[in-house]
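Asks: no FASTA, just this:
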């Protein structure tokens, strides 16, 4: 341990060399190297966590840069796992890094998590959160949770010293069409930094055994009001009895082939006067839409099938491509002989290629 490097922590009353040594000995796994994962990894690395595991299989895109501040324009197109490890190693060469160029899935979760003392969930979707929770319960590992919604963020610590789990707060995973995500509803660039730093703080508190850990408490931060509130919740002992992973950690079968076309083909569809169905909400449609599209929000599509001509190809469009896939599956059951296509990447990808 480099005592000079961590001198300001070593002289801190209530922390000191013993707590610093606990950081050095610790092995922390961070799921995701995006908006939340970057501040988590940056500060844990700077503060002296001995081993950092990183699970990530995405690549850097231009739309990441406003909130994933460790990446630069020259990183666009690079694997995030490669880019972030390079930058973290330059920040602290004493840290041991273990990279997992993969997404966390049922088949690898227990094997990966087993090697670590604590898990930080910096993912952006419900299937991963439930998978992390259940794996941590089985392996008896605490995990630090963070999530974003609009201008708000949430933080808590689950499965800590027999405390509540994620399922004690959110018993069942919602369906894919019941929840928003930042691809469709946006995120203020600075908010992941605030929430990610709070996750890093809880991680340090757990490892160094200092302060009051957010176990059994959900901290909610409002960016617009610059306010915090805590909601207490209790452990449900049945959620501590999980002994094996389930088969419900996917919103869709990853092997399922969804007929699709790339968003960069939209201009050709417009020129050819193809039938484009815009599935977004009224608010999203009012903000921006293609003049050539027919607007039918996903939640009312089955009541408005008369607006679609199923005798010709149908191209389904949303903000990021998720809702168009869901609509395609619904329509396939009713019109199996129709040529149905989901526009992958949606308007986000189309606008990115046009800019």
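Replies: Received the coordinates, thanks. Fair warning: this is a prediction, and the values are worked out from it, not measured in the lab.
Asks: going forward, measure contacts and count neighbours with C-alpha atoms only.
Replies: Noted.
Asks: can you show me the strands along the stretch 1-150 of the chain?
Replies: 27-31, 51-55, 96-100, 118-121, 143-149 (DSSP state E, counting those that start in this stretch).
Asks: which one of these lies closest to residue 173?
Replies: Ranking these by proximity to residue 173 (Cα to Cα) places strand 143-149 first, at 14.5 Å.
Asks: the closest one vs strand 27-31, what angle?
Replies: 30 degrees (axes from the mean of the first three to the mean of the last three Cα atoms, to 10 degrees).
Asks: past strand 143-149, which element shows up next along the chain?
Replies: strand 152-158 (DSSP states H and E).
Asks: immediately after that next one, which helix or strand?
Replies: Past strand 152-158, the next helix or strand by DSSP H and E is helix 166-169.
Asks: another structure for you, compare them:
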């Protein structure tokens, strides 16, 4: 009986052992399944990160780096990343940023190229104009092949060529109150690369309404300036200029000229300020203005007035909200147009003006006359009509005796006709010549007549080979 009991007990123990082994196997299988599921979840969390080592090395890919930059990005922007004051954090912010550049001209060209190259996430380009030959000395983003085509198309192609990873958004239209809020609202930062007063006020007001930093630059002749508005508690454009300057003080490159590299310098600095604001690096030009004098190679940074509590755009009782902005007439406010088309005065009656074709016919018929060109002397050196007398408008008052002498000399030379010599006045586009004729009439030269449209009219209507500038 004892042996039978012992045998029965052994079987029971063996069965218990077998049961526990089966449970152990089941638990191990369950642990393996859960571990696999856990590893899969970890891989999903790091799916934007790729191992920077060859697969042949036994290094866990998830331990490679803890940021969103791919190996290609690390290599492309490596010189940024090596800067202790910039690095991964700033580059990552830049890659997530969006910047709108209003104007693809002299300022916008270098700004767009450097922003695209630096890795801005999304870059918007607004411009309604087309590429012209006389743009190319300063608007370096455009090539000869794009003459006659949209500046936005040209600029976008150049940006994509330098960095295909940047999202480029094209707006082949002028920025106006009707579309500004919709367009600007989609971007973090705005660069004002325009060249006229109404656009500057409009872009500023739009940025204030939407709370966007504004990188503002300007360049004409051999000088440029740059500041950051509506950022870090600083002033907006209206704080500094509550009333627009007189139209006579608003110079444009098409009238005053510009050395191509000058807007290039300012445009590059605009890109720099936009990058600093986007990446939260360094000290922006908010509350300060950079002044650049190309002729003396001097750069000055001056403190500007702070934010005005009485400012209509950003002051305590600011009137500029969205409804008012969309109804505001910026051309009327500034007394100047958005478009860059040349000013066309209408100071004289029709009887005091003749067309370039009519003047050509009179010259051909041998009419005795004096042609006074009232452009500045450096304009006259570029190109002039034969036998014209250069008396700049600014010196006209002192040169009246010279005009009288020229008329008398012409009458003596052609004494056979028995008629007095005619007096005609010309300039580049027909504006200063009207001012001159108006003054000459007051001074007793009542027969003086203006040539409509100036030398540009002569080139378009009389001599297509005559140079324009």
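Replies: Looks like it arrived, so ask away. The structure displayed is predicted, hence computed values, not measured ones.
Asks: TM-score of the superposed pair?
Replies: Overlay of the two chains. TM-score (TM-score structural alignment, normalised by the length of the first structure): 0.79; 339 aligned residues with a Cα RMSD of 4.1 Å.
Asks: among the strands of the stretch 1-150 of the first structure, which comes closest to residue 158 of the first structure?
Replies: With distances scored as Cα to Cα, the stretch of the strands of the stretch 1-150 of the first structure nearest to residue 158 of the first structure is strand 143-149 (5.4 Å).
Asks: corresponding residues in the second structure for the closest one?
Replies: With TM-score structural alignment applied, strand 143-149 of the first structure matches the range 214-220 in the second structure.
Asks: show me what contacts the most centrally placed residue in the first structure?
Replies: In the first structure, the residue lying closest to the centroid (Cα atoms, centre = their mean) is residue 124, at 1.4 Å. Under the criterion of Cα atoms under 8 Å, 6 or more residues apart in numbering, the neighbours of residue 124 of the first structure are 147, 181.
Asks: aligned to it, what sits in the second structure?
Replies: Residue 124 of the first structure maps onto residue 195 in the second structure, with residues paired by TM-score structural alignment.
Asks: what ranges do the helices span in the stretch 301-450 of the second structure?
Replies: If DSSP state H, counting those that start in this stretch is used as the criterion, the helices of the stretch 301-450 of the second structure fall at 322-325, 330-334, 356-364, 377-380, 400-413, 432-442.
Asks: between those, which gets nearest to residue 460 of the second structure?
Replies: Across the helices of the stretch 301-450 of the second structure, closest to residue 460 of the second structure is helix 356-364 (Cα to Cα), at 9.4 Å.
Asks: centre of the chain to the match of strand 143-149 of the first structure, how far?
Replies: Computed by Cα atoms, centre = their mean, to the nearest Å, the chain-centroid distance of stretch 214-220 of the second structure equals 8 Å.
Asks: mean deviation of that stretch from the first structure?
Replies: Stretch 214-220 of the second structure: mean distance to aligned residues in the first structure after superposition is 1.0 Å, counting by mean Cα distance after the TM-score superposition for the first structure.
Asks: please state the offset of stretch 49-68 of the first structure from the chain centre?
Replies: That offset, for stretch 49-68 of the first structure, works out to 11 Å (Cα atoms, centre = their mean).
Asks: which parts of that stretch are buried?
Replies: Neighbour-count burial for stretch 49-68 of the first structure flags 49-61, 64-65, 67-68 (criterion: 16 or more other Cα atoms under 10 Å).
Asks: and what of stretch 243-255 of the first structure?
Replies: Residues of stretch 243-255 of the first structure classed as buried: 245, 249 (neighbour count, 16+ other Cα under 10 Å).
Asks: what do you get for stretch 89-98 of the first structure?
Replies: For stretch 89-98 of the first structure, by 16+ other Cα under 10 Å, it's 94-95, 97.
Asks: find me the equivalent region of it in the second structure.
Replies: So stretch 89-98 of the first structure is aligned with residues 160-169, judged by TM-score structural alignment.
Asks: who touches that stretch?
Replies: The contact list for stretch 160-169 of the second structure (Cα under 8 Å, 6+ apart) reads 113, 116-117, 119-125, 156, 159.
Asks: got JSON lines for the residues you listed, with distance to residue 467 of the second structure too?
Replies: Shown next, in JSON lines, are the contacts of stretch 160-169 of the second structure (distance: Cα to Cα, whole Å):
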{"residue": "113", "distance to residue 467 of the second structure": "32"}
{"residue": "116", "distance to residue 467 of the second structure": "37"}
{"residue": "117", "distance to residue 467 of the second structure": "38"}
{"residue": "119", "distance to residue 467 of the second structure": "42"}
{"residue": "120", "distance to residue 467 of the second structure": "42"}
{"residue": "121", "distance to residue 467 of the second structure": "44"}
{"residue": "122", "distance to residue 467 of the second structure": "42"}
{"residue": "123", "distance to residue 467 of the second structure": "38"}
{"residue": "124", "distance to residue 467 of the second structure": "36"}
{"residue": "125", "distance to residue 467 of the second structure": "32"}
{"residue": "156", "distance to residue 467 of the second structure": "31"}
{"residue": "159", "distance to residue 467 of the second structure": "33"}
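Asks: nearest to residue 9 of the second structure, of those residues?
Replies: Nearest to residue 9 of the second structure among the contacts of stretch 160-169 of the second structure, with distances taken as Cα to Cα, is residue 121, at 76.5 Å.
Asks: so how far is residue 403 of the second structure from the closest one?
Replies: 63 Å (Cα to Cα, to the nearest Å).
Asks: before we move on, what about residue 369 of the second structure?
Replies: In this view, residue 369 of the second structure and residue 403 of the second structure are 11 Å apart by Cα to Cα.
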